[in-house]
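Asker: Test case, fold it:
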Amino acid sequence: MSLLEIQYTMLKYVIRNLQYLTLIFGVLFSFAVKAQGVVNIYNWYDYIDLSILPDFEQESGIKVNYQTFSSAHEIIQLLEQKKPIDIAVVPHFMLKQLVRKRLLSPLEQATLQPTRENLDAFIASRVTLVGAGDYAVPYLWYTAALGFNRSSLAKVLGDDFKEDWSLLFDAAQNAKIKGCGIAVADAPVELYATLLSYSGYPGLLDKTPLNRMRRLTRKNLFELRNNLRYIDSDRYLYDLGKGDLCLAMGWSGGISRAAQMNKDVQVVLPSNHALTMAFDALVIPKTAKNSAAAHQFINFLSKPEISARNVNQTFYGSPLKNIKPFLKPELQNSPLLQLTAQNKNRMQLLSAPGIEQQAEMDALWDAFSHQ
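Answerer: Here you go, the predicted structure:
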């Protein structure tokens, strides 16, 4: 081979490698650009410490576009309408449906290694249990709970009333309570699961016979509806806290906040029934435009000191281990926020309704809420 041929061969080699390097740097640059810009986040109303958002912006250089919704139905509609969302917070019992409809993108597990290392093993196993380990990271957990104003209830029931779900589901009792105000959250899945447990059945909505749902609705819910002041997912918290209600069924975090507003309000996890546990999850929809930033935000939320700020603000439980030192002193031993061995043994993960059960429950809930 002549010297000219050798030089020509070497030149082709250099050019080819420069092309490869250009391609590699282009991909890396593209990823870096995507990690900047804007991340579009959709979350439940009043479900985050809002000061976290500017802190993330300052640390990452990523602008946060933060939107809220007020029902599971609303966020499902947005996802089905292909709304460009980078991160959504969804109930765990919707995850199978979203995966089945191919509305979610698998998460980059290697990128989320810092988050995985911080997760409590019990909560992490719940994500696996619902078949969404590749698509979701737990955000906050909660239980269905009762909140009541003790002094108000004592006036109508006497001082020795029983602190359990009979306050809500027993027609004779809720008829007496009607005058001082009863409300429930707009949460059919949680309410039906709790009613099943109260009635002595497993709270497994995917296995509940349809005739049982109809019978319990007629026996308990229609009677209750006659004595309800309203059904609303946000209003009950403030009215219970202000003393405008004396009994409310809602989520543990919301009722705990009402108790902080009013010292007469007590939060009860009834001891004679299973705890209906649920969690909301962080997911990245197929329509995400900035997946890199979404992963970065998930890791940011999963720092113990950041997650604790959400707990301090919302009163919902963190899925992370080792956050107790970061909680407010008055929350560090709250039974509604601690994954104690006793609580874990009693917790029954809220199951997603089967297709037939969902259709039946939707019809029954519509009749109940518009009665």
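Asker: Only C-alpha atoms from now on, for both contacts and neighbour counts.
Answerer: Will do.
Asker: the longest strand in this structure is where?
Answerer: Longest strand of the chain, by residue count under DSSP state E: strand 137-149.
Asker: now it, how far from the centre of its chain.
Answerer: Offset of strand 137-149 from its chain centre (C-alpha atoms, centre = their mean, to the nearest Å): 9 Å.
Asker: State the next helix or strand along the chain beyond that strand.
Answerer: helix 150-157 (DSSP states H and E).
Asker: Which positions in that next one come out as buried?
Answerer: Across helix 150-157, burial judged by 16 or more other C-alpha atoms under 10 Å covers 150, 152-153.
Asker: quick one, strands of the stretch 1-150 of the chain?
Answerer: For the stretch 1-150 of the chain, the strands defined by DSSP state E, counting those that start in this stretch occupy 38-44, 63-69, 87-91, 137-149.
Asker: Would you mind getting the angle between the second one and strand 38-44?
Answerer: Just to be clear, that refers to strand 63-69. Interaxial angle of strand 63-69 relative to strand 38-44 (axes from the mean of the first three to the mean of the last three C-alpha atoms, to 10 degrees): 20 degrees.
Asker: May I see the buried residues of strand 63-69?
Answerer: Quick answer for strand 63-69 (16+ other C-alpha under 10 Å): 63-64, 68.
Asker: what helices or strands is that strand leaning on?
Answerer: Packed against strand 63-69 by the contact rule (3 or more C-alpha pairs under 8 Å, 6 or more residues apart in numbering; DSSP states H and E) you find strand 38-44, helix 52-60.
Asker: now for the last one, which elements pack on it?
Answerer: It stands for helix 52-60. When contacts are defined as 3+ C-alpha pairs under 8 Å, 6+ apart, helix 52-60 packs onto strand 63-69.
Asker: Just give me how far the strand it packs on sits from the chain centre.
Answerer: Strand 63-69 sits 16 Å away from the centroid of its parent chain (C-alpha atoms, centre = their mean).
Asker: Kindly report the same for stretch 32-45.
Answerer: What separates the centre of stretch 32-45 from the centre of its chain is 19 Å, taken as C-alpha atoms, centre = their mean.
Asker: Also this sequence, please, to line up against the first:
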Amino acid sequence: MTKILAALLIAFACAPASAAERVVNIFNWSDYIDPGVLEDFTRETGVKVVYDTYDSNEILESRLLAGATGYDIVVPSATFLQRQIKAGVLQPVSRKRLANAVNIWSEIDGRLSSYDPGSAHAINYMWYTTGVAYNVAKIKERIGKPITSWEQVLRPENLKKLADCGVYVLDSPEDILAITLNFLKLDPNSKSESDLRRAADHLVGLRRYIKKFHSSEYINALANGDICLAIGWAGDSLQARNRAREAGSDVEIAYAIPSEGTLMSMDNLAMPIDAPHVAEAYLFIDYLLRPDVAARNTKATNFANGVGPSRALIDSSIANDPSVYPNDATMRRLFTVTTPNQPQQKFITRLWTMVKTGR
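Answerer: A predicted model of the protein is given here:
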């Protein structure tokens, strides 16, 4: 017995440290968190963070539908979240296990509930608008005034004036088709094939003036002065502005929510059905719901977060910036869209391929 016990003790002593290591595996959008938050979480809890990134909902969804992702937390946008809940690839998130759930912003949570009935599967992480980011000097040179309307961007004769200095557009049919439908005075949430085709045909007419469709590269392209305009997300656009300032360049970036209104979107914390480290996932989500932590993430990303009390802790230059936290009048002009069913999604995917490739 003594020899057996001694052997067991030796085996335990020689076992790699990682055998007892607590881990949480996260799959999130690129440039979407204060890196120091990850370090501080590990320092406070002893839980190691393995952090991977993606730049489109389609990438995340393909992983989830394939199964066995190995991730504990993912961050789908609301429309994709709705479909993933129906597909059974996400598990319920119990708010009773989250001490900081009291900090959830009720207004944003209420909007999210239309995608996640009963708020059973997700908690808002960040919310934002899709608008127009642009190089102030280059736009003034070409059209003589700031961007205030979708007319200046979505009319071929107007976009043509900007093509020489570079235009990027989000690689996101959800955003771009909805905005185009609204611009054409159609229901931005329409799932009608004729409406969607009309929007796609309009975008095909713009294609020759668009340098690239991408959902993250426009940040650096704007900051470096490589392009002069992007249809992009508010937080990313303001990151581009900040990077240009930090580099000491003469590039000035502005962001506009056009007067016709635009899409409001939400990215949300959720847990795959087969998450291997559930307890650690709850720890991390609860940590993100602390007002001080949420404020740090908004400061780092320039995206508004779903933790109500955090706004008081955010620098006024961000908390009072209508690009990040729109005023009431602008909020009334924001629209949301619901999830297309599978046949509709296939049709949208085909249309989007046509928009991007011209065939």
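Asker: Let me have the strands of the stretch 1-150 of the first structure in TSV, extended by distance to residue 225 of the first structure.
Answerer: Converted to TSV, the strands of the stretch 1-150 of the first structure look like this (distance: least, C-alpha to C-alpha, whole Å):
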stretch	distance to residue 225 of the first structure
strand 38-44	26
strand 63-69	25
strand 87-91	25
strand 137-149	17
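Asker: Those strands: which one's closest to residue 266 of the first structure?
Answerer: Across the strands of the stretch 1-150 of the first structure, residue 266 of the first structure has its closest neighbour in strand 137-149 (5.6 Å, C-alpha to C-alpha).
Asker: Give the aligned range of the closest one in the second structure.
Answerer: The aligned range for strand 137-149 of the first structure in the second structure is 123-135, by TM-score structural alignment.
Asker: show me the contacts for the residue most central in space within the first structure.
Answerer: Taking C-alpha atoms, centre = their mean, the centroid of the first structure lies closest to residue 280, which sits 2.0 Å from it. Going by C-alpha atoms under 8 Å, 6 or more residues apart in numbering, residue 280 of the first structure touches 89-92, 138-141.
Asker: ok, now residue 122 of the first structure?
Answerer: Counting by C-alpha under 8 Å, 6+ apart, residue 122 of the first structure touches no other residue.
Asker: Show me what it lines up with in the second structure.
Answerer: Aligned partner of residue 122 of the first structure by TM-score structural alignment: residue 107.
Asker: Tell me how far its match lies from residue 196 of the second structure.
Answerer: Going from residue 107 of the second structure to residue 196 of the second structure by C-alpha to C-alpha, to the nearest Å gives 30 Å.
Asker: Residue 307 of the second structure contacts residue 105, correct?
Answerer: Yes. Counting by C-alpha atoms under 8 Å, residue 307 of the second structure does reach residue 105; the two are 5.1 Å apart.
Asker: Those two: which has the busier surroundings?
Answerer: Higher neighbour count among residue 307 of the second structure and residue 105: residue 307, with 28 against 17, using other C-alpha atoms under 10 Å.
Asker: The more buried one and residue 187 of the second structure: what is the separation?
Answerer: Counting by C-alpha to C-alpha, the separation of residue 307 of the second structure from residue 187 of the second structure is 31 Å.
Asker: now swap in residue 334 of the second structure and tell me
Answerer: Using C-alpha to C-alpha, residue 334 of the second structure is found at 13 Å from residue 187 of the second structure.
Asker: picking that back up, now the residue nearest to the centre of the first structure. Nearest residue, chain neighbours left out?
Answerer: In this structure, residue 280 of the first structure finds its nearest non-sequential neighbour in residue 91, 4.4 Å apart by C-alpha to C-alpha, 6 or more residues apart in numbering.
Asker: longest helix of the second structure?
Answerer: Longest helix in the second structure by number of residues, with DSSP state H as the criterion: helix 342-357.
Asker: So which bit of the first structure is it matched to?
Answerer: Counting by TM-score structural alignment, helix 342-357 of the second structure pairs with residues 355-370 of the first structure.
Asker: Could you give me the buried positions within the matching stretch?
Answerer: 357-358, 360-361, 364-365, 368-369.
Asker: counterpart of residue 78 of the second structure in the first structure?
Answerer: Using TM-score structural alignment, residue 78 of the second structure sits opposite residue 92 in the first structure.
Asker: Make sure its match is actually in contact with residue 282.
Answerer: No. In this structure, residue 92 of the first structure is not within contact of residue 282 by C-alpha under 8 Å, at 9.5 Å.
Asker: Could you check which of these two is surrounded by more residues?
Answerer: When residue 92 of the first structure and residue 282 are compared for neighbours, residue 92 comes out ahead with 27 against 24, by other C-alpha under 10 Å.
Asker: Return the residues in contact with that one.
Answerer: Neighbouring residues of residue 92 of the first structure by C-alpha under 8 Å, 6+ apart: 127, 130, 278-281.
Asker: Any idea how far stretch 352-359 of the first structure is from the middle of the chain?
Answerer: Remark: stretch 352-359 of the first structure is offset 19 Å from the chain centroid, using C-alpha atoms, centre = their mean.
Asker: hang on, I meant stretch 273-282 of the first structure
Answerer: Centroid separation between stretch 273-282 of the first structure and its chain, computed with C-alpha atoms, centre = their mean, is 8 Å.
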